[in-house]
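*Asks:* Predicted structure and sequence below. I'll ask about it afterward.
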Amino acid sequence: MGRGSGVSRYLANPRRRPTQAAGDDGANLRFHRSLPGYSASPLVDLGEAAARAAGVGRLLVKDERERFGLPAFKMLGASWAVHRAVLDRLERTGGADVDLDGEPFDVLRRALQPLRPMGLTAATDGNHGRAVARMAAILDLPCHIYVPAGTVDARISAIEGEGATVTVVDGTYDDAIRVSAGCGDEWLVISDTSWPGYTDIPRWVGDGYATILHELHEQLDSVPDAVVVPLGVGAFGAAVAAGLPADVGEPPFILGVEPDDAACVQAAVAAGRVVEVPGPHRSIMAGLNCGLASQTALPAIMDRFDGFTTVSDEACATALRTLADLGFDCGECGAATLAGLTSVVGHVPELGQDATVVLLCTEGVTDPVSFRAIVGREPHEAALAGS
């Protein structure tokens, strides 16, 4: 438990501009609703005692522990990005005679036919690669996923269980990205982070996450005072920035949370540009172990987020146990938002004892061995959906 044991660091966003980011037309939500197994994720009230213990008035959790049978929200971004990338490649290869009318998922299946035997590839340190592998399995496409050294066996086995080939790269998550980016034209790279010359697909990944915000609008009876967001490379953060209202009287305070030794978004915001946070990144918050922020996601985050905090492994483990005691078993990335909230309550005026706060919990239990070591018991069955 000694990894990532530094003191939390808070940064009030010095570059925030009170503007409303451009929203979307809801096409992503319509696409997701056309996929087999779609249902909106719950919004859970943790109760008065939990809110009081956290130092706020009301504590809600957008529960992304299960999406399409997988234990995380990543399928929303991966599926939408695959849909958009396939249509884009079809257009560029001259497949204009494909019928593009009808339900979005049916359109995707038809659009793939002239592109076969193309495969899907991605790098991952958490759940994104498994979501890409699941889309490949649904669409009967080959899939090759690259993971960094140190990825736990449970996560590798879960990806292989989707039918994908997994290669462990001797290096960090960013090294795995570089390897996947070098795959040939017979592979469609579905990455959630960007680099020069590769920006469309990461933007589409982030756009897919906006379905969470569409659902949240329908579930809330009023605008919350604050929303707490886990940040990896920033794709999800950009979706939140675009999807939360900024043009209301009191827009919600948006707090980003990262591991204290992989705070690439906080570093980028402070510098005003993408900068590398050197590894090794060994936090228990595996899906947040990123050394480079996405250059396509960063502008929206700089414009709209209010603050950023880092959390240690110890703080995350404490939050994981707190949620487990409430009967809400989740993974480390899912607990990071409670750890982040706890680290700044009492220091940020917007997060006071009367505030309504929404935590975005992005994963269920993806590493049962780690959960058992931290909590001292087996996870509840509901938290293991798809594991």
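*Replies:* Here it is on my side, so go on. Numbering: from 1, shown residues only.
*Asks:* all contacts plus neighbour counts: C-alpha atoms, from now on.
*Replies:* Noted.
*Asks:* For the protein, just list every one of the helices.
*Replies:* For the chain, applying DSSP state H gives helices covering 27-34, 48-54, 74-92, 104-112, 128-138, 153-160, 173-181, 200-219, 235-243, 264-271, 298-304, 313-325, 332-344, 368-375.
*Asks:* tell me the angle of the last one relative to helix 313-325?
*Replies:* Going back to what we said before, that points to helix 368-375. Per axes from the mean of the first three to the mean of the last three Cα atoms, to 10 degrees, the angle that helix 368-375 makes with helix 313-325 is 90 degrees.
*Asks:* got the buried residues for helix 368-375?
*Replies:* Neighbour-count burial for helix 368-375, with 16 or more other Cα atoms under 10 Å as criterion, is recorded at Pro368, Ser370, Phe371, Ile374, Val375.
*Asks:* Could you do the third one as well?
*Replies:* With burial defined by 16+ other Cα under 10 Å, the residues of helix 74-92 counted as buried are 74-87, 90.
*Asks:* And for stretch 11-21?
*Replies:* Buried residues in stretch 11-21 (16+ other Cα under 10 Å): Leu11, Ala12, Asn13, Arg15, Arg16, Gln20, Ala21.
*Asks:* who's in contact with it?
*Replies:* Under the contact criterion Cα atoms under 8 Å, 6 or more residues apart in numbering, stretch 11-21 has outside partners 241-243, 245-247, 266, 269-270, 272, 300, 302-309.
*Asks:* make it 6 Å
*Replies:* Contacts to stretch 11-21, defined as Cα atoms under 6 Å, 6 or more residues apart in numbering, come from residues Ala242, Ala246, Met302, Asp303, Arg304, Asp306, Gly307, Phe308.
*Asks:* now do stretch 331-349
*Replies:* Residues from elsewhere that reach stretch 331-349 (Cα under 6 Å, 6+ apart): 228, 257, 285, 315-316, 319-320, 351, 359, 361-365.
*Asks:* another one to put next to it:
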Amino acid sequence: MTTSKTPVPLNRTARAWRAEPLANSPVDFHRSLPGYAPTPLISLPEEAARLGVKSVLVKDESQRLGLPAFKILGASYAIACALSERFGAGEVLRLEALAKRLDAEAGLSLVAATDGNHGRAVAHVANLLGLTSTIYVPPGVSEAAKDAIVAEGAELVELNLTYDQVVAEAAKQSGPGRLLIQDTSWKGYEDIPQWIVDGYTTLVEEVDEQLADIGVDRLDAVFVPAGVGSLAQAVVHHYRSSKHTPALFAVEPDTAMSVTAALCAGRVVPVDTGDTIMTGLNCGTVSEIAWPTLRDGIDAPITVTDSQALAAVADLTDLGVDSGPCGAANLAALRVLIADDELFTFSGLGPGSVVVLLSTEGKAANPQGNGNTEGTANREGIQR
């Protein structure tokens, strides 16, 4: 066993904090999309036994509505909400209804900044609606990821800037005929990021239904990749407004610890980021709308190294789960927690615990981060 070398901010009141449920669930909208089906919730009994808990369950987002990541849930819902509002509709219109109305509005385009999956999702929905799109990317995005964005019909613009700077540039390039669909927020730009967050709720609503289907009535911990914090915001809001009150852990690379820094400082503070194979999590600033929810509802952040994430990718592959580094980082974080005395005691996990890991992408979503590694390197000596 080990003790944390870097202090981890622990919120001992997180599980008691409560949020108001969403007024409108996005599930019905997502069910109307072509090809919709709940993604699998996969049990890993070997890993549960190894780690000394009852169940480890992986929500596998490697195939979501034809794309290799969960981002399409937020992008599709936010685009539908934004366009429905633009047309003065009193409800969120389905894509086929929006496409008909868009026939009369020539020249509208969608704009986004991305390090891969969000931009591809925006481009995919734009293509479904018959719209053009422009996607801005920083250095480090793989050629395969860029090719996938272009294959969706988007114009791709590469900028030699950090991710946060690319977001700012995309915002500058947007306007009345160029609608910005971004998953981070700032003062004056909150509605679309919030709709993206709301769209992600479908993922955890599916988890609840799948747990009930297999007769599981308790949930002890959920691990979620952080990035700018949008998915983490959705997960925290959901579980702090539902019957389940699990411990919630935000997972991020040790080279991009924006959530950890914010929780330590008590406010959003930009951090310098370094290279990481977890490209979707390489974000230096927490979304402003996510911050209050993360501050009050996250039990703790957990950082992982590239080697730990790669080991988890390899082990999940051996167990039949398609997970890229951002998704596999959750398994790496669970291993870090189990191996750390303070975190393990704080978590309350034990032999009867049920743990859900939100694997947000398949390997196809992040081709440069899936190299070979010693998959069993972090397995020994962590069972309690």
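*Replies:* Cool, got the structure. Everything numeric in this text was worked out from a predicted model, so none of it was measured.
*Asks:* Among the contacts of stretch 331-349 of structure 1, which pair sits farthest apart?
*Replies:* Spatially, the most separated pair among those is Leu351 and Val365, at 27.9 Å (Cα to Cα).
*Asks:* Not counting its neighbours along the chain, what's nearest Leu294 of structure 2?
*Replies:* Closest residue to Leu294 of structure 2 apart from its sequence neighbours, by Cα to Cα, 6 or more residues apart in numbering: Gln233 at 6.1 Å.
*Asks:* What residue in structure 1 is paired with the one you found?
*Replies:* In structure 1, the residue paired with Gln233 of structure 2 is Ala238, using TM-score structural alignment.
*Asks:* wait, isn't that match in contact with Leu298?
*Replies:* No: counting by Cα atoms under 6 Å, Ala238 of structure 1 stays clear of Leu298, with 7.2 Å between them.
*Asks:* More neighbours: which of the two?
*Replies:* Higher neighbour count among Ala238 of structure 1 and Leu298: Ala238, with 28 against 21, using other Cα atoms under 10 Å.
*Asks:* re the thing from before, can you pick the most crowded of the contacts of stretch 331-349 of structure 1?
*Replies:* Gly364 (31 neighbours).
*Asks:* Taking the centroid of structure 2, which residue is nearest it?
*Replies:* Leu231 (4.2 Å; Cα atoms, centre = their mean).
*Asks:* Pull up the gap between that residue and Pro193 of structure 2, please.
*Replies:* 11 Å (Cα to Cα, to the nearest Å).
*Asks:* what does Asn289 of structure 1 align to in structure 2?
*Replies:* Superposed on structure 2 with TM-score structural alignment, Asn289 of structure 1 falls opposite Asn282.
*Asks:* Tell me the spacing between the closest residue to its match other than its chain neighbours and Thr285 of structure 2.
*Replies:* Closest residue in space to Asn282 of structure 2, ignoring its immediate chain neighbours: Ala256 at 5.5 Å, by Cα to Cα, 6+ apart. Taking Cα to Cα as the measure, Ala256 of structure 2 falls 9 Å from Thr285 of structure 2.
*Asks:* and of the buried residues of helix 368-375 of structure 1, the nearest to Gly150 of structure 1?
*Replies:* Ser370 (13.7 Å).
*Asks:* ok, the aligned residue in structure 1 for Gln210 of structure 2 to Tyr38 of structure 1 distance?
*Replies:* Under the alignment (TM-score structural alignment), Gln210 of structure 2 pairs with Gln219 of structure 1. Look at Gln219 of structure 1 and Tyr38 of structure 1: by Cα to Cα, they are 16 Å apart.
*Asks:* likewise Cys183 of structure 1?
*Replies:* Remark: distance between Cys183 of structure 1 and Tyr38 of structure 1 (Cα to Cα) = 31 Å.
*Asks:* what does Asp303 of structure 1 give?
*Replies:* As defined by Cα to Cα, Asp303 of structure 1 lies at a distance of 32 Å from Tyr38 of structure 1.
*Asks:* Give me the more crowded residue out of these two.
*Replies:* Neighbour comparison, Asp303 of structure 1 and Tyr38: the larger count goes to Asp303, with 21 against 14 (by other Cα under 10 Å).
*Asks:* aligned partner of that one in structure 2?
*Replies:* Aligned partner of Asp303 of structure 1 by TM-score structural alignment: Asp296.
*Asks:* From Ala234 of structure 2, how far out is its match?
*Replies:* According to Cα to Cα, Asp296 of structure 2 and Ala234 of structure 2 sit 13 Å apart.
*Asks:* Val259 of structure 2 too?
*Replies:* 15 Å.
*Asks:* what about these two, which has more around it?
*Replies:* Val259 (34 against 24).
*Asks:* What does that one correspond to in structure 1?
*Replies:* Aligned by TM-score structural alignment, Val259 of structure 2 pairs with Val265 of structure 1.
*Asks:* nearest residue to its match other than its sequence neighbours?
*Replies:* Nearest residue to Val265 of structure 1 in three dimensions, chain neighbours excluded: Ala293, at 5.4 Å (Cα to Cα, 6+ apart).
*Asks:* so what's that neighbour up against?
*Replies:* Ala293 of structure 1 is in contact with Val233, Cys264, Val265, Val274, counting by Cα under 6 Å, 6+ apart.
*Asks:* can we see that at 10 Å?
*Replies:* By Cα atoms under 10 Å, 6 or more residues apart in numbering, the residues touching Ala293 of structure 1 are 193-195, 231-235, 263-269, 273-277.
*Asks:* What remains of those if I keep only buried residues?
*Replies:* Buried members of the contacts of Ala293 of structure 1, counted by 16+ other Cα under 10 Å: 193-195, 231-235, 263-269, 274-277.
*Asks:* For the residue nearest to Asp296 of structure 2 when sequence neighbours are not counted, give its distance to Leu83 of structure 2.
*Replies:* Excluding the flanking residues, the one nearest Asp296 of structure 2 by Cα to Cα, 6+ apart is Ala14, at 5.9 Å. Distance of Ala14 of structure 2 to Leu83 of structure 2, given as Cα to Cα: 36 Å.
*Asks:* Also Gly284 of structure 2?
*Replies:* Distance from Gly284 of structure 2 to Leu83 of structure 2, by Cα to Cα: 29 Å.
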